[in-house]
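S.K.: the following block contains a protein sequence and its predicted model.
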Amino acid sequence: MSDNVAPGRVPGIRPRMGNARLRRALAIAGCLSALAGCATLPDAERELAVPHDQQVEFEGAHGPVSAAASEAILDRLEGEDGASDVLQKHLAYEQAVNADSPLVLGNKLTLLQNGPATYQAMFAAIRQARDHINLETYIFDDDESGHQFSDLLLERAAAGVQVNVIYDSVGGILTPATFFDRLREGGIQVLEFNPVNPLTGNKKSWRLNNRDHRRQLVIDGRIAFTGGINISDTYSSAPSGKRTRKKRDQAPDAGAGWRDTHIRIEGPVVAEFQKLFMDTWARQKGPPLAAKNYFPKLKAQGDEIVRAIGSTPDDRDSLIYLTLMSAISHAEQQVHLTIAYFAPDPQLLKALTDAARRGVDVVLVLPSYSDSWPIFHLGRSNYARLLRGGVKIYERRGAVMHAKTACIDGVWSTIGSTNLDWRSFLHNDEINAVILGRAFAAQMETMFASDLAESDAIALDQWRHRSLLLRLKERMARIGAYWL
């Protein structure tokens, strides 16, 4: 569960995240109670073995774009770089995975790195809200950051703006009820996702292990934010960038900050994020929402092609999983990933090593320290296989790496809430933005290069000589791999 809070905590970081062992214990209890009905990942090879020669279709501000207009858009996109048709191929593969989730034209994107920049952008957008604010978050802490958000939300509610909030019951397990009561008393609609106490939720559909791991904020149906950042003082500072050398598995310096990524979106695709929020509210049987202009007419704001993808445990297949597997499996040049919690399944491991063996530059930037030692060591237990297969692995220094991003072939990018672990793909509600285009991918590559400069390479010969204690931790972590 992202923010895979686990035993122990990072020195200098408020105990809220470190205390997440309680969240994980609750989730594992839910898993064990449902052991007889374990979910399984889709057969990616079978699901992706579909024809990809169909016409790529787009949606714009006024709905579906004609076939002729779509063809003209593709010609223009490829005309920007005649060296290859890699962008068109990724567009076709992306559409083939899920034709029901549209590729939407005309969006403007702002890449946000780390908590301070993200909070500043979110606060500015909240202050500008005139009709409604829809906020969905895994963690909403009762701390300085949480109070900054709650005070702003209450201010806008007092001004007549409808504010609707969804928070996860396990993610908010340490936030006192009085914190949310204050929001309700101020006129804000607050919905607890899958309450831990089955008597307070939907008894028929109660599943402790199904958590809302999404982070999204929608302002007036016109601006959306999504990514990996929760509402917590954990994100109140950014990584220092100091090139300190520490032993592996050692915590970063106090106050080093968490490394994470978010995105601000304007344009027609915001309606797709809004639909996902409204769907969650309906599935959780929240009270009727006040009549507001949740779906205003949207105009093109930029040139980016964006797809909003949400996944839930009730889906036949995890679309986020399949779209990532498709992009990796069809990669021709690069696969660059920054991953907070790395617990790959066999199919994902194979896709990464297969890509490396066919000459693709596969590079993973992973944490050198984590707030969840089981996930941390479970991920490390795969290093030898990945390194032998030609995958390059780096560990980020000086901060807890919490970002969940990918950039593939300089044209396919994703930012969202989804980790590369069983929990994200099978047990959580997750949300990702997929962006198809070179301009935004160039920003992603710049960000990736910056992370790489703050990371240490893991060499196979060096890894083979790791201590017996580390090997033991890896073996212990693998015992409960499915449930982490």
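M.R.: Okay, I see it. Numbers count the residues shown, from 1 in each chain.
S.K.: C-alpha from now on. contacts and neighbour counts both.
M.R.: Fine.
S.K.: give the contact list for residue 269.
M.R.: Residues near residue 269 by C-alpha atoms under 8 Å, 6 or more residues apart in numbering: 104, 105, 107, 306, 307, 308.
S.K.: would the first one count as being in a strand?
M.R.: It stands for residue 104. Yes: secondary structure of residue 104 (DSSP: H, G, I helix; E, B strand; the rest coil): part of a strand.
S.K.: my guess is it meets residue 70, correct?
M.R.: No: applying C-alpha atoms under 8 Å as the test, residue 104 and residue 70 come out as separate, 11.3 Å apart.
S.K.: so what sits against both of the two?
M.R.: Shared contacts of residue 104 and residue 70, defined by C-alpha under 8 Å, 6+ apart, comprise residue 58.
S.K.: with neighbour numbers in mind, choose between these two.
M.R.: Using other C-alpha atoms under 10 Å as the criterion, residue 104 and residue 70 rank with residue 104 on top: 28 against 17.
S.K.: name the nearest residue to the more buried one, ignoring sequence neighbours.
M.R.: residue 59 (4.7 Å; C-alpha to C-alpha, 6 or more residues apart in numbering).
S.K.: ok, second structure coming up, stack it against the first:
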Amino acid sequence: MTPKQNDTVLKELRKNSPVTTIFDKHLPIEGEIADQPLMIGNKAKLLVDGPATYASMIQDIENAKDHINIEIFSFEDDEVGLRFSNLLINKQRNGVQVNIIYDSYGSINTPKAFFKKMEEIGINVLEYNPINPLIGRKEWNVNLRNHRKLLIVDGNIAFVGGINISSVYSSGSFGRKSKSNKKGQPWRDTHLRVIGPVVKEFQKLFISTWMEQNGNQLISKDYYPRLIEKGNEIVRAISNTPEKTYSSIHSILLSAINNSERKVYLTNAYFVPDTHLLDALKAAAQRKVDVKLLLPEKTDSIMVFYASRSYYNELLNAGVKIYTRQDALLHAKTALIDDVWSTIGSTNLDWRSLYNNHELNAIIIGKDFGAELNSLFHKDLGASKQITHEEWSERSLGTRFKERMARLWAPWL
């Protein structure tokens, strides 16, 4: 936005949302920290769980005319993975160039033959930071991972959020369990489909990662088509990379929480906060901001599970309300602050995600999208259990010991 556009938009936001001053206090800080600009004229669609997300993705992939770019942590060789790979192979055969970046660690259980089949028909496949140091493209560091979940279709549609390509997402978390999900309880996750000018910023990030990993030269396609305004949402693409001396996503979230006046609603799968985030949450609650954390009741990482719970006591004492999602494995990563600042993406609130991973979020400014995310948050609360002081004080000595031991490993989780 030009300075004049910026002033006009901020004036309109203040008029429509007079209950917060986050536009005056936080957005200038966010603008200084972020590498990508705030873009007007976008349309963002909230996608809940795997079935709705996959249906939307598949429809757009089927309609692709020029190219498809995918940057993904886990691309599994299962029912869902095969459906996507067969569709991508078909599009490649019909002249649509497909480029895929997958994380070596996140897809460690996927056979190389799965990707080789796609490469053989012309799909460009890039393994991010190979675990095998003999095939690494840069200085080898097994600790660096690409945790992003990004799909771009024809340079004008972007999907971003927490959902990988895997059958664990094949059932929704609010209804009956799908028989096609053979891996236990359903996974609860959130994704976003966005069209409009901000898609260019997501495309830049994909191509930047491709070049940074010294991938094969990309086939010439219309990666940056002319994008027109599609809606009223104001969106920023925000990335995290361990090459930076600080975490952009972490810094921006801290600023938003520190400048909150009414509400901080965080949903996160892996909550192992550093001291800055912990202090920001406690301080917000102590100044009477409604701070609610929606966290997993069960998790796929037992160490993270106990480390996360080691923080409950001091958070509860500060007035933070904690809820745990029942009957589903919570994997979503979202935040809503003062009903007008929202973010959805791949970023967990643990040390690994904030300091060692490539991550990607979308920030959406405005009360309409905020109302949608608020409604979804309360729907999750309806399927959750609140952790009370009384209940928490009665946990066993064995549980407390496990929490203390896991807390020692917090910086490596």
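M.R.: Received, thanks. Keep in mind that this is a model prediction, so the values were computed, not measured.
S.K.: TM-score for these two?
M.R.: Put the two chains on top of each other and the TM-score (TM-score structural alignment, normalised by the length of structure 2) is 0.96; 408 aligned residues with a C-alpha RMSD of 1.4 Å.
S.K.: and the residue nearest to residue 104 of structure 1, that one's in a helix?
M.R.: No: in this structure, residue 59 of structure 1 is strand, not part of a helix, as judged by three-state DSSP.
S.K.: sorry, back to before: will you turn the contacts of residue 269 of structure 1 into CSV that also has distance to residue 358 of structure 1?
M.R.: Converted to CSV, those look like this (distance: C-alpha to C-alpha, whole Å):
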residue, distance to residue 358 of structure 1
104, 32
105, 32
107, 34
306, 28
307, 28
308, 30
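S.K.: number of residues surrounding the equivalent of residue 308 of structure 1 over in structure 2?
M.R.: Applying TM-score structural alignment, one finds that residue 308 of structure 1 aligns to residue 237 in structure 2. A total of 25 residues lie near residue 237 of structure 2 under the criterion other C-alpha under 10 Å.
S.K.: quick check, nearest of the contacts of residue 269 of structure 1 to residue 154 of structure 1?
M.R.: Nearest to residue 154 of structure 1 among these: residue 308, at 28.4 Å, using C-alpha to C-alpha.
S.K.: in three-state terms, label that closest one for me.
M.R.: Under three-state DSSP, residue 308 of structure 1 comes out as strand.
S.K.: so it touches residue 433, yeah?
M.R.: Yes: using C-alpha under 8 Å, residue 308 of structure 1 is in contact with residue 433, at 4.8 Å.
S.K.: and the strands in the stretch 1-150 of structure 1?
M.R.: 58-60, 63-64, 103-113, 132-137 (DSSP state E, counting those that start in this stretch).
S.K.: which one of these is the most hemmed in?
M.R.: strand 132-137 (a mean of 23; mean count of other C-alpha atoms under 10 Å).
S.K.: so which elements touch that strand?
M.R.: strand 162-168, strand 216-219 (3 or more C-alpha pairs under 8 Å, 6 or more residues apart in numbering; DSSP states H and E).
S.K.: how far apart are the last one and its match in structure 2?
M.R.: Average distance, strand 216-219 of structure 1 versus aligned residues of structure 2 after superposition (mean C-alpha distance after the TM-score superposition for structure 1): 0.3 Å.
S.K.: and that strand, what does it pack onto?
M.R.: Judged by 3+ C-alpha pairs under 8 Å, 6+ apart, the packing partners of strand 216-219 of structure 1 are strand 132-137, strand 223-227, helix 270-283.
S.K.: quick check: angle from the shortest one to helix 270-283?
M.R.: Translated: strand 223-227 of structure 1. For strand 223-227 of structure 1 against helix 270-283, the angle by axes from the mean of the first three to the mean of the last three C-alpha atoms, to 10 degrees is 70 degrees.
S.K.: quick one on the thing from earlier: in CSV, list the helices and strands packed on strand 132-137 of structure 1 along with mean neighbour count and distance to residue 207 of structure 1.
M.R.: Formatted as CSV, these follow (neighbours: other C-alpha atoms under 10 Å; distance: least, C-alpha to C-alpha, whole Å):
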stretch, mean neighbour count, distance to residue 207 of structure 1
strand 162-168, 24, 13
strand 216-219, 26, 22
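S.K.: closest to residue 467 of structure 1 out of the ones you listed?
M.R.: Nearest to residue 467 of structure 1, of those and by C-alpha to C-alpha, is strand 162-168 at 38.5 Å.
S.K.: following element in sequence after that closest one, please.
M.R.: Sequence order places helix 177-185 as the next helix or strand after strand 162-168 of structure 1, per DSSP states H and E.
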